[in-house]
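Student: Mind folding the following:
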Amino acid sequence: MGAVFNRDTLPLYGGSLVSKVGDFAYEVVFVILAIELLDFDLYYLGWVYFFRFIPYLIFGPVGGWLADVFPYKRNMLFGDILRFITIACLYVVYTGGNLDIYLLVASAMVITLGRSLFQPSFRAYLPLVLGKRNLPAGNSLLQIIEDVASVAGPLVCSLIIAWGDKGEVILMYSLAYLVSVMCLLFLRNNASCVSAAWSANNIFSEAKLIAVTMYHNNKNLFMVIAGTSVCVLFTASLLRFVLPASIVSVYEGEKLIGYIFSVMSLGTVLGGLCYTRCVKDSTPQQLMKSWVMYGVLFFAVSIIINYSLFGVFVVIFFLGFSGAIVDISIITNIQMLSEDRELGKNYGIYSTIANTCEAASGLVAGMFSLVLGGGAFSGLCVMIAMAGKTVIHQLRPSVNAPSPLDPDEP
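Tutor: Okay, here's the model as predicted:
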């Protein structure tokens, strides 16, 4: 574990923890503000989330190109400074009483833009400083940080609102990114590839070429990205809408939603801690088998929820554990299967496709609801397992491609 904690990684972990706590705290306030500004019209709330994620579709490839051309540190600083300025402006607008739904959505889109530019460099930085051998442990630690933040963020939000108002949560959110910027200043710089000229047309053409080349020459990486994105298409709506709605419908208790998701978070934390013990060799086959298990566990929840609340808590815990295995394996496989100087672009392609699927997930759930009615919950779960099983049959029986980084490099 000492190799995972060093002066090159500690600023990344610290900045990630603080900014993630802010992200999860603001997520609660964002939903409340959106509902209030829309006069509790939940139909338009779905469109708000759709537009919120649209920048991924445009700027995901741009973020990947930046990661492979400019130093990771510079890209991450730019992404977090952009988010800090945007959130600070949102705080000024809110406290001035001038916030409307259009400004709220516009700010959310700019924040998403910042994340699109930040994330590929963030994911490419870890292989630079850890090397292949310590990647699973490093990714596991980042997953634990996110899981801890998912519990701490809403708690911090509740405490701030109890003593103040939503504006002070936005202020805390902006300060979280200011702290993150300060942490990022201590990261190691990597060499940049300044020979690549900026061209929007070239960036998207190159992204298309990389995807086609990946399909023919690196089929397993292509199937990891495509298969995971399809699974996300069914999973996102289950977590955001279907599971909470089912809990309220069956047990008529909104408080149970918080308790159930807290148990799920505990499972994800444990899964992150146990990842390197449970997964000795992260491969595409292992990832897709984990997706199948995730779908099966979610299907079990869809059945047990009608009969036993205690059973729901038990299965939800293991669902969280399984989700952590999936999340860590996704990133590890993309990192280990990517060629040198293509990791940023590959992650940009993954981020673009997966987040587009997440934005469309609510529409898919709506169609399932129209066709299957009350069986939509179980139907979506079955589709996750079927997607994972289908990809397993398409994978080539080979181990992960050699990492461009020497396993013994720091």
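Student: contacts, neighbours, all on C-alpha from now
Tutor: Will do.
Student: And the helices in the stretch 251-400 of the chain, which stretches?
Tutor: 255-278, 284-304, 309-337, 343-372, 376-394 (DSSP state H, counting those that start in this stretch).
Student: can you tell me the helix or strand for residue 206?
Tutor: helix 200-217 (DSSP states H and E).
Student: How about residues contacting that helix?
Tutor: With CA atoms under 8 Å, 6 or more residues apart in numbering as the contact definition, helix 200-217 has outside contacts at 61, 62, 65, 221, 222, 345, 346, 349.
Student: how close does residue 106 get to residue 116?
Tutor: The spacing between residue 106 and residue 116, counted by CA to CA, to the nearest Å, is 15 Å.
Student: do residue 195 as well
Tutor: With the distance defined as CA to CA, residue 195 ends up 23 Å from residue 116.
Student: and for comparison, fold this next one:
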Amino acid sequence: MSVSYTGLLKQRNYRLLFSGQVLSQLGDAIYEVGIVWLVYQMTGSPAALGWLVLCQTVPFLVLGLIAGAYVDRWDRRLTMIVTDVLRGVAVLYLMVRYLTGGLTVWEVCLVAAVLTSARSFFHPSLRAILPQMLPRDQLLLANSLSESAKRICKVGGMLLGGALMAAERADLMLVINTASFFLSLWTVWKIALPSAELTSPAPVRATIFQDIRSAGLEIGRTKSVLFAIVLSSLGLIASAGLIKIGLPLLAGEGDVYGLLMACFSVGMFASAALIKRLSKLSILTLVALGWLLYGVAFGALAFTPPLVFACLLIGLTGFAHFLTDIPVTTIIQQKMPLHRMSACQSIWATASFGAESLGVAVAGPLLGFFTVTSGFALAGGILVGLGLFPLIKFRSRGQNKLDRRSLAE
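Tutor: Here you go, the predicted model:
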């Protein structure tokens, strides 16, 4: 991989896509914090916040798999434009209703469902359009840069969103998010792919579920992709609950937990900074190494180390988290044919979401039976095993060893 982050941004199409998504992610992060505070200010009810979260989650459970299959039948660039219009108009509606004093919590929940539904179609389009504008050996670095920017925008946006709500400027929060969608739309509109590459339609079949089945079979035939998805799904089941439930219990105090999560973010940024050197390893090796590091960190946390050492260990888990996520998206982009790309990405997103949700659901009851330190020790052992298995079983074939099948097939 000879290209650098600077080299990536010199490519017009990627620069447009990247800048639009940075703006959109910043607006989303501001909105994510602001809308929760707005609903609570409107109702004073925790139950209303529960309805909001439900409306943000259920559409993905319904549309997660089928959205990607539909996107494979459509012009992906046009799909991104339409979904940005839909999201921008939806938040604009909230802003108008808020300014006129008629906004209700049910309207906020309805818009939340619309935003999640549109995102279910936007993200598979985004992940599938990257291989149409970049060589395969640049995809890992491009995904890493995009994810790093996303994390930075999320942290900065949440801080700004909290500040805006503290200043009672919900109107400005809504204006910023509305503008971010229309700016994202403009950057996607300006992308100039050759007309033959704007879409890669799949042959129309009897049902959309046959397309999903075909995408699943495509993953099953490509063992490296299947193994990466299964490995990361199992890892998420073992780790997600400990990060979301076990870590706050281990920290004991809110300020300590905040410090640990800051270290987690620092670890992810460090991983992004080193990804060019790490890309000399095969994708499967990166994923396996990520879960191995996760397991080592979890095992060490089981001994309740001093705070400084705990911060280093959590930073290591952040470093590992980046390796267990971005490479899976990349290997799908590299090895799946374009006419199945969005459906395959949706299968991975659904598997990831389901595994993370299951991990959190299982961790709660388990931590009721075991101590938190025992939970970290158990999860650490499982993750070390997950990491060691592929490292022992498979030989690294190099990052750029690809399937014989062409992206154009």
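Student: ok, residue 106 and residue 116 of the first structure, which is more surrounded?
Tutor: It is residue 116, of residue 106 of the first structure and residue 116, that has more neighbours when counted by other CA atoms under 10 Å, with 27 against 16.
Student: how about the strands in the stretch 51-200 of the first structure?
Tutor: Counting by DSSP state E, counting those that start in this stretch, the stretch 51-200 of the first structure has no strands to list.
Student: sorry, back to before: of all the helices of the stretch 251-400 of the first structure, which one is nearest residue 155 of the first structure?
Tutor: Shortest separation from residue 155 of the first structure across these is recorded for helix 255-278, at 10.7 Å, computed as CA to CA.
Student: Could you check the angle that closest one makes with helix 309-337?
Tutor: Counting by axes from the mean of the first three to the mean of the last three CA atoms, to 10 degrees, helix 255-278 of the first structure points 40 degrees away from the direction of helix 309-337.
Student: Give me the number of neighbouring residues for residue 99 of the second structure.
Tutor: Residue neighbour count, defined by other CA under 10 Å, stands at 12 for residue 99 of the second structure.
Student: same deal with residue 307 of the first structure?
Tutor: Applying the criterion other CA under 10 Å, we find 10 residues in the vicinity of residue 307 of the first structure.
Student: try residue 44 of the second structure
Tutor: Neighbours of residue 44 of the second structure using other CA under 10 Å come to 12.
Student: Could you do residue 41 of the second structure as well?
Tutor: The number of residues packed around residue 41 of the second structure, counting by other CA under 10 Å, is 11.
Student: Work out for me the element it sits within.
Tutor: Element membership for residue 41 of the second structure (DSSP H and E) is helix 12-43.
Student: Superpose on the first structure and give me the mean offset of that helix.
Tutor: Helix 12-43 of the second structure differs from its equivalent in the first structure by a mean of 2.5 Å after superposition (mean CA distance after the TM-score superposition for the first structure).
Student: and if you look at stretch 154-163 of the second structure?
Tutor: Its match in the first structure and stretch 154-163 of the second structure itself, once the structures are fitted together, sit a mean 2.1 Å apart by mean CA distance after the TM-score superposition for the first structure.
Student: Kindly name the residues of the first structure that line up with that stretch.
Tutor: Taken onto the first structure by TM-score structural alignment, stretch 154-163 of the second structure occupies residues 150-159 there.
Student: Can you point out the buried residues in stretch 282-296 of the second structure?
Tutor: Of the residues in stretch 282-296 of the second structure, those scored as buried under the neighbour-count criterion (16 or more other CA atoms under 10 Å) are 282-296.
Student: Next, give me the two most distant ones among the contacts of helix 200-217 of the first structure.
Tutor: Distance extremes for the contacts of helix 200-217 of the first structure: the farthest pair is 62 and 221 at 19.9 Å, using CA to CA.
Student: give the contact list for the alignment partner in the second structure of residue 369 of the first structure.
Tutor: When the second structure is aligned by TM-score structural alignment, residue 369 of the first structure is paired with residue 367. Under the criterion of CA under 8 Å, 6+ apart, the contact list for residue 367 of the second structure reads 246, 375.
Student: still on that earlier bit, so which of the helices of the stretch 251-400 of the first structure gets nearest residue 102 of the first structure?
Tutor: With distances scored as CA to CA, the stretch of the helices of the stretch 251-400 of the first structure nearest to residue 102 of the first structure is helix 343-372 (18.3 Å).
Student: From the chain's centre, how far out is that closest one? Work that out for me.
Tutor: Helix 343-372 of the first structure has its C-alpha centroid displaced from the chain centroid by 12 Å (CA atoms, centre = their mean, to the nearest Å).
Student: on average, how far is it from the matching bit in the second structure?
Tutor: By mean CA distance after the TM-score superposition for the first structure, the fitted helix 343-372 of the first structure averages 2.2 Å away from its aligned residues in the second structure.
Student: So which residues of the stretch 1-150 of the first structure form helices?
Tutor: For the stretch 1-150 of the first structure, helices defined by DSSP H, counting those that start in this stretch occupy the ranges 10-37, 42-69, 72-95, 101-130, 135-163.
Student: now those in CSV, with distance to residue 239 of the first structure?
Tutor: Compiled in CSV, those are given as follows (distance: least, CA to CA, whole Å):
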stretch, distance to residue 239 of the first structure
helix 10-37, 14
helix 42-69, 14
helix 72-95, 26
helix 101-130, 20
helix 135-163, 14
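Student: which one of those lies closest to residue 3 of the first structure?
Tutor: helix 101-130 (7.3 Å).
Student: Report the angle between the closest one and helix 135-163.
Tutor: Here helix 101-130 of the first structure runs at 150 degrees with respect to helix 135-163, directions being taken by the same axes, to 10 degrees.
Student: Okay then, goodbye and thanks.
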